[in-house]
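Novice: sequence and computational prediction follow.
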Amino acid sequence: MNQDQASPATIYNLITMKSNPSQRRFAFIIGAIVVLISLLSVPFVRIQLVELQAYQPAIFSTVICFEFITAYVIYSQFKINRSPAVLVLFALYLFSGGMSLVYILTFPRVFVENGLFHAGTQTSAWLYVILHAGFPLAITLYMMIESKFANVNYSASKAKRLGLYTLIGVILLIIGLTYITTHFKNQLPIVLSQGKLTPLFIYGLGLPIVLITLITLIVYYKRTKASTVTSTWLCVAILASMLDVAIILCGGGRFSVGWYVARWNTFVCANIVLAGMIYEFTKMYLRMTELFQQVKDSEYNYKVLLGESQLAERKISEQSDIIERMLESSHEAIIMCDIEGRVIFANRRVEHFFERPLESGERMSSYCLGMKTADAAFDEFIDAYFEQSIPPFRKRISRLTLKGETRHYECYVNPISGEMEGTLRGHLVGLRDRTEEERIDELKNEFVSIISHEIRTPLSSIVGFIEILATRAVTEEKRAKYIETIHKESLRLSNLINDFLDLQRLDSGRQEFHFQSLDAVLLLREIVEQWQGKDNHEAELHAAAEPIFVQGDEDRLKQVFHNLISNAIKYSPGATKIDIYVETDNGKVLIKIQDYGLGIPADALDKLFTRFYRVDNSDRRKIGGTGLGLSIVKEIIEAHHGKVVVDTELGKGSIFIVQLVEIDAE
C-alpha cells in the first residue's frame, strides 16, 4: 500500500500469532517462579551482603545484549507487518537496552570511582528511576496505538523511514537523559544517600512506579487476555519490572539481599520476551521441518508433474512463438478478432500499412474508418459481417495515406471455428498490399496503349508504302521518297524493340558492362558531330582542350548521350540550337545537355525517370515516344556509380546533367 491503509488481511508473525493454552500455562509458571523468589526473599531483603563489583557488569552485560537482541527481533517483525504499535515496542526495548548500558557505565566503582561521563552519586539512581518509569509508560502507549491503529500498515518505504527516525530519536533521548543526569548531577534531588534510599525515592518515586506498573499489568492483561505470543510474555516482563522496583524498595539500599534479587528480576524482565520469541521460533522451525518432510516425501511426484507441465508449457510456448513469428514475418497484415469484432491480436504489418497501431480491444470497424471499397465505405462491410448480415468476403479497398498517396489493399475475412462443430471462436482478417500490383496494372495498360500506338504507326507506314510500291507504278522520285520513309520507320521500330530488350536485360541483371578508361571530351565530340543539322538543330560542344577521363562502357555511354541529345532536339521544336558542356568539379565529370524548348512541369519531375511515363501535355503527345528512354539512361548511369539530374524551367528549356567519377589518365 502506498499510504497508511487498513490491512485487508492479518499478516502472520510472532506479534500477531495466537497463543495456545500450553504457551500461556508455561508463561504463568515462569511468572509464578519470579513472584515466589521475590516473596521468599522478603524476610531477608534488608540484610547487607558483600559488595560484589563483578555482579553488576555480569548481570547487565547479559541484560543489555538481551534487550538489544529483543529490539532487533521486534524490528524484524515490524518489517513484516509494518504496524505503528510494533514500532513502539521496538523503541521500548531499544530505550531499555540503551538506558541499561548508560546505567552500568555510570554506576560507582564499576569502571571508575564515581562512574563514567563524570557521573555523580545520584546519576545511576535517577537513570534507574527513569528506566523503570519508562517501561509501563511505553506499554501504555503501545496499548493506545494498538487500539487506535490496529489495522494500519505503513508502506515499505515509510516503515523504513520511521524505523530510522525511531532509532535516531531513542538514541538522542538516551543522550539527552544522560547529559541531564551527569551535567546537572549536583542539582538532582537526592534519592540515594550513603547507599540507602531516601524517602523521596521510596514514597515519591518508587511506590508510584510500582503502582503504575501494577495498573499497567492489570489493564494490559485485561485488554489482551494474553491472546498472542507477544502479549503473553510481555505480561511476565511487566510483572518482573514491577517486582524489581518493589524488592528494591523493600531492601532499602544497595548491596542488600533485596538489591541482588532485584538485579535478578531485571535479568528476567530483559530476557523473558526474547526467550518466549526464541521458543516460538523454535516451534515454528519444527513445524516447518515436518512440513518439509511431507514435501520431500511427495517431491518425486511433484518433480514428475512439474517436468511434464514444463515440457508441455515449453511446447506450447515454442508453438506460440513459431506462430507469432510466422504472423509477424508475414507480408500481409494479420488481425484476429473476437466474435464481436474486437481486436485480440494484430501483427506489426498492420501499423506499417495503415500508419497507426491497432490496439488490443479496439473495434475493427472503428479502425477501418476512411477506407473505401469500389462501391461503399469499408467499415460498413466490416460491421455488416460481424453482425452476420453478410457472409465471409474478399474485397479490394483503398485509402489515402498521410502523405496524400492512394494505397490499395485486398482484404479477406474468415470465421475461426471452435473445437465443437458449429461453435465460433473469432474471426481472421487479412490485408494484402496490392498497390504495386495496381501500379503494374496501370503500367501494363499504358504499355499496351503505347505499344499499340508506337508499333502500329511505323508498321502502318511501312506496310502502306510497300503496298504502293508493289501495286502501283510511281516515279523514281516518289520511289526514293517512299523507300526513305520505309527505312526511317524501320529504324524507329528497331529502336523501339532495342529499348525493350535493353530494359529487359537491365531488369534481369544480364546486361554486361565492359568498363575502360574513356576520354569524355572525345566521346562527346564524336556523338555531337553525328547530330549536327538534325531537324534543323545545331549542336555545339563546350569543353576544354585537354582530355577528361572517366571509367565506363563506351557503347552504353554513347546510348545515354544519344538518347539525351535526341530528347533535347525532339522537345525543342521551336528552337534551332542545343549546347553540350563537359566540365569537372571536385573529382566529378559533369556532362550537361541543354535545350531551349518546352521545359518540364514541376509536378512531373519526380516521375520523369519512371518507365513508360510521359508528360501529359498535348504538345508532347504529338512528339511521341514510349517513355522508356530516360529510365534506361538512369539505370545505365547508376550502374556507372553516377547519377543524372535535371534543371528545367517551363517554356524555356531543360538541362540534363550526367555526373560521372573522374579518373586519372592511364
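Specialist: Alright, I've got the coordinates.

Novice: make it CA atoms for all contacts and neighbour counts henceforth
Specialist: Fine.

Novice: what's the following helix or strand after the longest helix along the chain?
Specialist: For the chain, the helix that runs over the most residues, judged by DSSP state H, is helix 257-297. Using DSSP states H and E, the helix or strand that follows helix 257-297 in sequence is helix 299-329.

Novice: tilt between the helix or strand following that next one and helix 299-329?
Specialist: Next along the chain after helix 299-329, taking DSSP H and E as the criterion, comes strand 333-337. Calculated by axes from the mean of the first three to the mean of the last three C-alpha atoms, to 10 degrees, strand 333-337 forms an angle of 130 degrees with helix 299-329.

Novice: which other helices and strands does strand 333-337 contact?
Specialist: strand 343-346, helix 348-354, strand 424-433 (3 or more C-alpha pairs under 8 Å, 6 or more residues apart in numbering; DSSP states H and E).

Novice: let's go with 7 Å and repeat that
Specialist: Counting by 3 or more C-alpha pairs under 7 Å, 6 or more residues apart in numbering; DSSP states H and E, the packing neighbours recorded for strand 333-337 are strand 343-346, strand 424-433.

Novice: can you list the ones you listed in CSV and add distance to I64 and mean neighbour count?
Specialist: Formatted as CSV, these follow (distance: least, C-alpha to C-alpha, whole Å; neighbours: other C-alpha atoms under 10 Å):
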stretch, distance to I64, mean neighbour count
strand 343-346, 65, 20
strand 424-433, 71, 19
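
Novice: comparison target below:
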Amino acid sequence: MKGGDSPLQNNLKVATQIFDIPSGNKQRKFAWILSLFIIIVSMAVIPFGKEMLPDIHPFLPAIISWFVFGDLITGYILFSQYRASGTIPLLVLSCTYLYMGLIAIPYALTFPGVISEAGLLGNGGQTSVWLWVFWHGGFPTGIIIYLITGLVWKDPLISKQRINKYGLMAVGGSILSVFIVFALVTLGSGWFPNIISKGNYSKLISSGVGPVIWILNVMALMLIIIKYQGRSVLNLWVSVAILACTLDVTLTLFAGARFSLGWYLARVNSILAGTVVFYSIVNEVNRLFIRLSEQHRKLSESERQLEEANEELTRLSNLDGLTGIPNRRQMDEVLSKELESSEERSLSLLLLDVDYFKQYNDYYGHLGGDHILKTIAQTIYADVKPFRGFVARYGGEEFAVVLTNLDAIGTLLIAERIREGIVELNIPHEACIASDRVTISIGGYVVAPHESIDGDELIRKADESLYRAKDEGRNRSIVNGWYDGYSDFEI
C-alpha cells in the first residue's frame, strides 16, 4: 500500500483491476478478425450502397428493440461496476450506453412506418433523422469524455455517499439530455436545417452535419486505439463498437436514402456497435463464474483432503508408532469416556507387562525387543477383539486392556486367555530366570456398576494387582474388584 492508502482505497483499486481484465491473445485475434470482416463488407457494399431494396417493416423495430435492450443492459452492468469501484470513467461509459439506449426509443417512435405511418411524438418530417444525428454523435462524444476522465480522474471515489451522489447526477443528466435533445428536434425543429426529403437524406453530407458526425466517430476511434491499444477486454471491445458505429455512419452517408442496401447494412453495424461490449461483459462474467466454480471445486477438494489429512493425523497421533495399536493418550481418553458412561455396567482394566523385558532387550538387542512388542501387541488385540475390548500400549513393555460388562471372573478368564496366547507363541527368552519363553504378567481391577471411581484410582488398583502378579512369580494373572455384586472380591 503506497502513500498511506487506506484499506478501503486498496479494496477499491482491486475492484477496479478485477473489472479491467487484460485481453488475451485469442480475444484480440477475434476482435481483429471481426473488425476486418465488417470493414471489408462495408467497403464492398459502398459502391452499391444506393441500390434500393424493399421496405421490410419488421426490420427496423427488431433492430431497435435489440439495440435498446443491449445498450440499457450494458449501461446497467457498467453502472454496477462503477458502484463497486467508484471509478468515474466507468460511470461515464455506463451513462453513454444509457443515453444510447434511451435515445433509440424516441427515434423508433418518430420514424415513419414503425409505429404509425407518419411517426409519433410530434414528428415533423425531420425529427427521426436529427435524432439519428444526436444518437450517432452522442456515442463518440461519450467515448471521448470517457477517455478524458480516464486521464484526469485516476483515483476512484472512496465515500459511498459520493459514489451514490455522482451516480445519481450522471444518470439524471443522461436522461435529461435525451429529453432536451428530443425537445430540440421537435419543439425547436425550426432551428435545424432540413436534411431529409421523402426518405432521401443526401443533404446530410452537403449540410456538413454528416461529415462532422463521421469525424467525431473517427476521432473517438483513433483516440481509444492510441490510448489503450486493446490491452483490456473492455477497451478492446469498446474500440470494436466505435469502429462499427463509424462504419454505420459511413454507410449511411453513402447510402443517401432509407431502405437502400447501404442503409440496411448500416443498421446491422448499429447492432454490432451495441452488442460487442455487451457480449464481452457477459462473456467475462461467464468466464469469471467458471473460474469461481473451478476454484470452489478445488477449494472443496482441498478442504476434503485437509479433513482426511487431519483425520489421519489424529489417528496417527492416537496410535503407537511401533506396534500400530492405540497409545497411552488414546487409552486415557477411552477410559475417561467409559467411566462417564459406566453407571449401568461394569468396567474392567487390565495392565499387562512383559516379564524380564529389559533382559530380553539386552540379550537379543533392540530390534529383537521391538519385534516381540509388535508380536505381543497383535496377539493381545486378536484375543480381546471378540469381546469388543480396547487395547493400547501403555508404555515401554506395558499394555492395557479395557473391557465392559464383565465381572472379576469373566475378566480373569480373558486375562488368562491373553497370557496363555503369549506363552503359546513360544518366543525364546534365554535371559529369563523364570522361564525359557517370553511370558507376561497381568493385573486387573473391575469397577462395579454405579461405583464412583476416577481414572487414576482405577489405574492404581489395576497396577497393584500387576505388582502382586510379579511378586508371586510372574507369568500369572490377578484380577480384583467386583464379582457378582460384591466389591473387592479377589481371584
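Specialist: Yep, that arrived. What you are looking at is a predicted structure, and each value in this text was computed from that prediction instead of being measured.

Novice: which parts of the second structure are helices?
Specialist: Per DSSP H, the second structure carries helices over the ranges 7-19, 25-45, 59-85, 88-110, 127-152, 160-186, 203-206, 209-228, 233-255, 261-317, 328-340, 357-384, 408-423, 455-471.

Novice: among the ones you listed, which is nearest G395 of the second structure?
Specialist: Using C-alpha to C-alpha as the measure, helix 328-340 is the one of these that comes nearest G395 of the second structure, at 6.9 Å.

Novice: the closest one maps to which residues in the first structure?
Specialist: Against the first structure, there is no aligned range for helix 328-340 of the second structure (TM-score structural alignment).

Novice: so what touches that helix?
Specialist: With C-alpha atoms under 7 Å, 6 or more residues apart in numbering as the contact definition, helix 328-340 of the second structure has outside contacts at N318, A392, R393, Y394, G395, G455.

Novice: please name the nearest non-neighbouring residue to V391 of the second structure.
Specialist: With C-alpha to C-alpha, 6 or more residues apart in numbering as the criterion, V391 of the second structure has its nearest non-adjacent residue at 4.7 Å, and that residue is V401.

Novice: just to check, the one you found is in contact with L352?
Specialist: No. Under the criterion of C-alpha atoms under 7 Å, V401 of the second structure makes no contact with L352, lying 8.0 Å away.

Novice: the two: who's more crowded?
Specialist: Using other C-alpha atoms under 10 Å as the criterion, V401 of the second structure and L352 rank with L352 on top: 26 against 22.

Novice: nearest spatial neighbour of the alignment partner in the first structure of P61 of the second structure, chain-adjacent residues omitted?
Specialist: Aligning on TM-score structural alignment places P61 of the second structure opposite P57 in the first structure. Sequence neighbours aside, I104 is the residue nearest to P57 of the first structure in space, at 6.9 Å (criterion: C-alpha to C-alpha, 6+ apart).

Novice: what's the counterpart of the one you found in the second structure?
Specialist: So, by TM-score structural alignment, I104 of the first structure is matched to A108.

Novice: which parts of stretch 270-290 of the first structure are buried?
Specialist: Along stretch 270-290 of the first structure, these residues count as buried under the neighbour rule (16 or more other C-alpha atoms under 10 Å): A270, N271, I272, V273, L274, G276, M277, E280.

Novice: now do the same contact list for the fifth one.
Specialist: Neighbouring residues of L274 of the first structure by C-alpha under 7 Å, 6+ apart: F66, T70.

Novice: so how far is L305 of the first structure from it?
Specialist: 43 Å (C-alpha to C-alpha, to the nearest Å).

Novice: check the second one too.
Specialist: For N271 of the first structure, the distance to L305 of the first structure equals 48 Å [C-alpha to C-alpha].

Novice: could you do L127 of the first structure as well?
Specialist: Between L127 of the first structure and L305 of the first structure the computed distance is 64 Å (C-alpha to C-alpha).

Novice: got it, and I272 of the first structure?
Specialist: 47 Å.

Novice: and K478 of the first structure, by the same measure?
Specialist: Distance from K478 of the first structure to L305 of the first structure, by C-alpha to C-alpha: 102 Å.

Novice: next: A138 of the first structure.
Specialist: A138 of the first structure sits 54 Å away from L305 of the first structure, taking C-alpha to C-alpha as the criterion.

Novice: and those two? which has more neighbours close in?
Specialist: A138 (18 against 12).

Novice: spatially, which residue comes closest to that one, not counting chain neighbours?
Specialist: L92 (6.1 Å).

Novice: can I get the helices of the second structure in CSV with distance to Y445 of the second structure?
Specialist: Formatted as CSV, these follow (distance: least, C-alpha to C-alpha, whole Å):
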stretch, distance to Y445 of the second structure
helix 7-19, 64
helix 25-45, 78
helix 59-85, 70
helix 88-110, 80
helix 127-152, 84
helix 160-186, 72
helix 203-206, 110
helix 209-228, 85
helix 233-255, 78
helix 261-317, 28
helix 328-340, 13
helix 357-384, 16
helix 408-423, 7
helix 455-471, 5
